[in-house]
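Undergrad: fold the following and give me the result.
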Amino acid sequence: MVKIGNIELGEFPLLLAPMEDVSDPPFRQVCKENGADMMYTEFVSSEGLIRNAHKSVQKLDIFEYERPIGIQLFGSDVDTMAECTRIATGANPDLIDINYGCPVKKVACRGAGAALLQDVPLMTKMTEEVVKATHLPVTVKTRLGWDESTKNIEEVAERLQDVGIQALSIHGRTRAQLYKGEADWTLIAKVKNNPRIKIPIFGNGDIDSPEKALDYKNRFGVDGIMIGRAAIGYPWIFNEIKHFLATGEYLPAPTMEQRVAAARQHLKFSIQWKGDTLGMLEMRRHYSNYFRGLPHFKEYRMKLVQTLDKDELFETLDIVLKEFDGVVLESKAKVVEYGGAD
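TA: Coordinates of the predicted model:
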């Protein structure tokens, strides 16, 4: 049984990665219903939370059905991170996660996210103060290092464990790689097999099929897998992996009825949570992914991404179901392009 503090996650948990502009409550809902064992919020700016910025505060919204769930924080200042940890703790998540992995310029070039990989003493001090600022378990998500010449994840893992983190998720790329090339899990395995490391180690990067999940589980020995891009528009990947690990067999591909139902549910909650206009606008990035591979879909996609009439949106989804009923797309997820931050 994998545990983070007192949180029991099962024998081999599948985690939904925190993804900026993706991992909001509407998206998390469809992933939870399709087998995600633990999820995280989009990352929350410590400075924004201190200033009571609406966007940062709204990201603290969590719902009982999502549990266990962690609020992920990022920042560059130790005192600010400690204070925002106290604020986030008040939102009653199950754990606090620190983002030391975000590679995008607007975060890393401000000394936050993956930038902390260049200053391990500061990272260690920040982590220690976050741990002190909450009674909740603290976890970390990070990368192998800043670039090819500074892969310091083994040192990072030991030092962060020493100051009290209770789990570590490692993306198998450096900051310099962004999301390019193939993720390297060999260093993740070294961290997991280090006799000093006692906390759960979760691997992240390029898991897009049940076969790869089983292969990486066996080859690298991680305690669980964190899935990000492959779940965008394909929340079924969690249950597909679980079924394959348990039986060696594939679940049937999601039907067109299931795809449309997931998109409708996602859209409905997006409107409820963000309001009509913003809810419809932010849902636009998801339609192509829900129906990826569907032939002659461009006409319907354009309708979905151009209208701001919610009744028309739901009607278009009904038409998609009618027009493509019985069409079966490939069951395995495919990693999609993602230009956001994790």
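Undergrad: can we go C-alpha only for contacts and neighbour counts from here?
TA: Will do.
Undergrad: which secondary structure element contains residue 70?
TA: When secondary structure is defined by DSSP states H and E, residue 70 falls within strand 69-74.
Undergrad: list the helices and strands that strand packs on?
TA: strand 38-40, strand 44-45, helix 78-89, strand 95-100 (3 or more CA pairs under 8 Å, 6 or more residues apart in numbering; DSSP states H and E).
Undergrad: can you do 7 Å?
TA: With contacts defined as 3 or more CA pairs under 7 Å, 6 or more residues apart in numbering; DSSP states H and E, strand 69-74 has these neighbours: strand 38-40, strand 44-45, strand 95-100.
Undergrad: tell me which of the ones you listed lies nearest to residue 9.
TA: Each of the helices and strands packed on strand 69-74 was scored for nearness to residue 9 using CA to CA, and the closest is strand 38-40 (7.5 Å).
Undergrad: thinking again about what came up before, out of the helices and strands packed on strand 69-74, flag the one nearest residue 69.
TA: Go through the helices and strands packed on strand 69-74 one by one with CA to CA and the one that ends up closest to residue 69 is strand 38-40, at 5.0 Å.
Undergrad: list the contacts of the strand holding residue 70.
TA: If you take CA atoms under 7 Å, 6 or more residues apart in numbering as the criterion, strand 69-74 is touched by 38-46, 60, 93-99, 112-113.
Undergrad: one more, so I can put them side by side:
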Amino acid sequence: MKKLQIGNVTLDNPIILAPMAGVSDLPFRLLCREMGAALVCMEMVSAKAIYYNNKNTDSLMEIHPDEVPASLQLFGSDPQILAEMAKRIEERPFSILDLNMGCPVPKVVNNGEGSALMKDPKLVEQILTALVRAIDKPVTVKIRKGFDDDHVNAVEIAKIAEACGVAAVAVHGRTRAQYYSGQADWDIIAQVKDAVKIPVIGNGDVDSPEKAKAILEQTGCDGVMIGRAAEGNPWIFREVVSYLTDGTIPARPTNREKRELILRHAALQLEYKGEYTGVREMRKHLSWYTVGMPHSAHFRQTINTMEKMDELIRGVYDIFPEEE
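TA: Got it, this is the predicted structure:
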């Protein structure tokens, strides 16, 4: 299994945790890093929010030494503000700066940001040129196949990115119009790989070690980005790394392993976010962790009533009992 070089950053393997708003926060990133993700990508941060000194943004950008290398992702549409804010935060301990051109949610797209940028190649060129000039750290970009099926331009955007000095491009094989539905088009990832010399990271429908190997082989991409398949399942990184290394897949985690990791996740939420926010944010993770478990449907009904960490811990012991 090859290492992956992004600018001056060397990753131990080509497996990356995708940036996911509301999911890839500091506690979850730490767990995925420990499980084998060579690079963890942070939740997207608004360049304008940094500009206006938004208090919540500061906590979004917090980085633990044990999760490095980490990629900090900005979103916005103003080249000057993006470049100035990138320069302002460059001393923070992230290793790579990423530009979000993939977010499909209306409040971002309607503001001309996220995947809306796919519609404006000239603006993309201005933004990426400004970002690369503004900071010394590697700049990457995460794009989609295109905005919709009538405007598939991932190859064009990737070429622009390479010409601007971008160090790598991640390609999600769906259009903005698809959101996360349907099947990801891996062929567009292969087309991008054929068109540029910088590293290309494939993203979309990688939910198993076998799929990770398949996307590498079918597209020729240099790295694999795993997003939704890691929700409630950080063990996927351990499995993918093992499979790509020697063809073996470790046994699925036991109840004890699951319980210990979930309790550690909860403890990290408590440490970094306090009980009120930590418990509430942990609810969705518990729903993901317990999919397919016996009695999990009833457990998930009670999750949303939990307000105290001791309630949550008791619930975890109930659903993952001490005995195997």
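Undergrad: structure 2: matching residues for the strand holding residue 70 of structure 1?
TA: Taken onto structure 2 by TM-score structural alignment, strand 69-74 of structure 1 occupies residues 70-75 there.
Undergrad: how big's the offset between the matching stretch and structure 1?
TA: For stretch 70-75 of structure 2, the mean distance to aligned residues of structure 1 following superposition is 0.5 Å (mean CA distance after the TM-score superposition for structure 1).
Undergrad: buried residues of that stretch, list them for me.
TA: 70-75 (16 or more other CA atoms under 10 Å).
Undergrad: determine which two of the residues you listed are furthest apart.
TA: The most widely separated members of the buried residues of stretch 70-75 of structure 2 are 70 and 75, with 16.4 Å between them, by CA to CA.
Undergrad: mind jotting down where the helices sit in the stretch 101-250 of structure 1?
TA: Using DSSP state H, counting those that start in this stretch, the helices of the stretch 101-250 of structure 1 run over residues 105-108, 120-132, 153-162, 186-193, 210-220, 237-247.
Undergrad: quick one: closest of those helices to residue 227 of structure 1.
TA: Checked against CA to CA, the stretch from the helices of the stretch 101-250 of structure 1 lying closest is helix 237-247, at 8.4 Å.
Undergrad: what sits up against stretch 47-58 of structure 2?
TA: Surrounding stretch 47-58 of structure 2, the residues in contact under the criterion CA under 7 Å, 6+ apart are 45, 74-76, 81-82, 85.
Undergrad: how many other residues sit next to residue 2 of structure 1?
TA: 17 (other CA atoms under 10 Å).
Undergrad: wait, residue 119 of structure 1
TA: Applying other CA under 10 Å, we find 11 residues neighbouring residue 119 of structure 1.
Undergrad: that one and residue 105 of structure 1: what is the separation?
TA: Using CA to CA, to the nearest Å, one gets 17 Å for the distance from residue 119 of structure 1 to residue 105 of structure 1.
Undergrad: then residue 300 of structure 1?
TA: As it turns out, when the distance is counted by CA to CA, residue 300 of structure 1 lies 35 Å from residue 105 of structure 1.
Undergrad: for residue 127 of structure 1, same thing?
TA: From residue 127 of structure 1 over to residue 105 of structure 1 the distance is 22 Å, taken as CA to CA.
Undergrad: quick one, which of those two is more surrounded?
TA: Applying other CA under 10 Å to residue 127 of structure 1 and residue 105 shows that residue 127 carries more neighbours, namely 26 against 14.
Undergrad: so what's residue 46 of structure 2 up against?
TA: 74-76 are the contacts of residue 46 of structure 2 under CA under 7 Å, 6+ apart.
Undergrad: would you reformat those residues as a markdown table and include distance to residue 220 of structure 2?
TA: Conversion of the contacts of residue 46 of structure 2 to a markdown table gives the following (distance: CA to CA, whole Å):
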| residue | distance to residue 220 of structure 2 |
| --- | --- |
| 74 | 27 |
| 75 | 28 |
| 76 | 30 |
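Undergrad: can I get the contacts of stretch 47-58 of structure 2 in JSON lines including distance to residue 289 of structure 2?
TA: Shown next, in JSON lines, are those (distance: CA to CA, whole Å):
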{"residue": "45", "distance to residue 289 of structure 2": "26"}
{"residue": "74", "distance to residue 289 of structure 2": "29"}
{"residue": "75", "distance to residue 289 of structure 2": "29"}
{"residue": "76", "distance to residue 289 of structure 2": "33"}
{"residue": "81", "distance to residue 289 of structure 2": "39"}
{"residue": "82", "distance to residue 289 of structure 2": "36"}
{"residue": "85", "distance to residue 289 of structure 2": "36"}
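Undergrad: which among those gets closest to residue 312 of structure 2?
TA: Out of these, the one with the shortest distance to residue 312 of structure 2 is residue 45. That distance is 29.1 Å, counting by CA to CA.
Undergrad: what's the distance between the residue nearest to the closest one when sequence neighbours are not counted and residue 86 of structure 2?
TA: Distances taken as CA to CA, 6 or more residues apart in numbering place residue 74 nearest to residue 45 of structure 2, at 4.8 Å, with adjacent residues excluded. When distances are taken as CA to CA, residue 74 of structure 2 and residue 86 of structure 2 turn out to be 8 Å apart.
Undergrad: same deal with residue 137 of structure 2?
TA: Remark: distance between residue 137 of structure 2 and residue 86 of structure 2 (CA to CA) = 10 Å.
Undergrad: which part of structure 2 matches the helix or strand where residue 277 of structure 1 lies?
TA: Under the criterion DSSP H and E, the helix or strand holding residue 277 of structure 1 is helix 276-290. When helix 276-290 of structure 1 is aligned against structure 2 using TM-score structural alignment, it corresponds to residues 275-289.
Undergrad: alright, calling it a day.
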